[in-house]
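Visitor: got a structure for you, letters missing:
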């Protein structure tokens, strides 16, 4: 998404505003609560063209102050212990983890800074919206919107137009859909 005014004036409205409603990731999550813990089985499908998939088993405490979750990926032979996302500021989170790969016989750790805002010169919002369809079954939709806000500008005596407008841009997409079954 380029902020060039010449592109905005030569592009049609359909080129400037695009909304993708076909998700690139589908998740089926089965969850069971067992004595203060949640045990989950996640079936994750990516890139519908190539039919990539993953399976994960997740164990985490149910308490509000939970600080960790344990993940086992049988296909990759990986186990991980991850911290919960630790808020550093209102919009910035840190997550750390340690893991072991049985296939590669290696142990390592990772860290990740994440935010719901950001982008490279483009404003971006990422979020998840949960919809409870009926007791024990929820849909969670992960969506993203990248945008450049419209702008009105002009000039006098500079050779530029007295009045001009950049129409802005919007690219919104549904990135993932999770069907969550609580047993």
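Guide: Arrived safely, thanks for sending. What you see is a predicted model; the values in this text were computed from it and never measured. Numbering: from 1, shown residues only.
Visitor: CA atoms for contacts and neighbours, from now on please.
Guide: Will do.
Visitor: Regarding this protein, what is its longest helix?
Guide: As assigned by DSSP state H, the longest helix anywhere in the chain is helix 5-10.
Visitor: Buried ones in it, by neighbour count?
Guide: residue 8 (16 or more other Cα atoms under 10 Å).
Visitor: Second structure for comparison follows:
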């Protein structure tokens, strides 16, 4: 709703605004019932809406749906132990303790990483991974992006092993 005026101005009648308090629950079928090759579906909102859109897009081609959650539910880390993070460009290495985020730890040694939500829901702190396997705990990366293990959100994600090397 925050961008309704800008979207309507830019896209005219292609934008449909349906506030639940005025229109009830969305009827997703007219928009999502039939997969449309090459079309991407972007959805941000409360968990029940995202679940309904995910269900409606179940038959769509892989990677057609991108969701953004307004509040992340963090899974437990794979390892509850400390690990090392090397910042390749600066040559610095930091130990990330179990009770500290990677983002906090790397900032302590001078890494300048932008962040916003610090809950793994916005993607602002997305950081390239050069070595190691991240323990992805965000709610923004798609399965294929996680499987690539070439980036992570250091605000919430951790390491599956003893060491990560970031392109910082």
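Guide: Nice, thanks for sending it over. Quantities reported herein were computed from a predicted structural model and do not represent experimental measurements.
Visitor: quick one: TM-score?
Guide: TM-score for the superposed chains, counting by TM-score structural alignment, normalised by the length of structure 2: 0.25, backed by 73 aligned residues with a Cα RMSD of 5.5 Å.
Visitor: Does the longest helix of structure 1 pack against any helices or strands, and if so which?
Guide: Applying 3 or more Cα pairs under 8 Å, 6 or more residues apart in numbering; DSSP states H and E, we find helix 5-10 of structure 1 packed against strand 164-166.
Visitor: on contacts alone, who are the packing partners of the strand it packs on?
Guide: helix 5-10, strand 151-153.
Visitor: list the buried ones in whichever helix or strand comes after the longest helix of structure 1?
Guide: Tracing the chain past helix 5-10 of structure 1, the next element assigned as helix or strand by DSSP states H and E is helix 13-16. Neighbour-count burial for helix 13-16 of structure 1, counted by 16+ other Cα under 10 Å, picks out residue 16.
Visitor: Next, the buried residues of the longest helix seen in structure 2.
Guide: Longest helix in structure 2, counting residues (DSSP H): helix 47-56. By neighbour count on 16+ other Cα under 10 Å, the buried set for helix 47-56 of structure 2 is 50, 53, 54, 56.
Visitor: residues touching residue 42 of structure 1, list them.
Guide: For residue 42 of structure 1, the contacting residues are 27, 28, 29, 30, 55, 56, 57, 58, by Cα atoms under 8 Å, 6 or more residues apart in numbering.
Visitor: let's see it at 7 Å
Guide: 27, 28, 29, 30, 55, 56, 57 (Cα atoms under 7 Å, 6 or more residues apart in numbering).
Visitor: Could you work out the end-to-end span of stretch 84-92 of structure 2 for me?
Guide: 10 Å (Cα to Cα, to the nearest Å).
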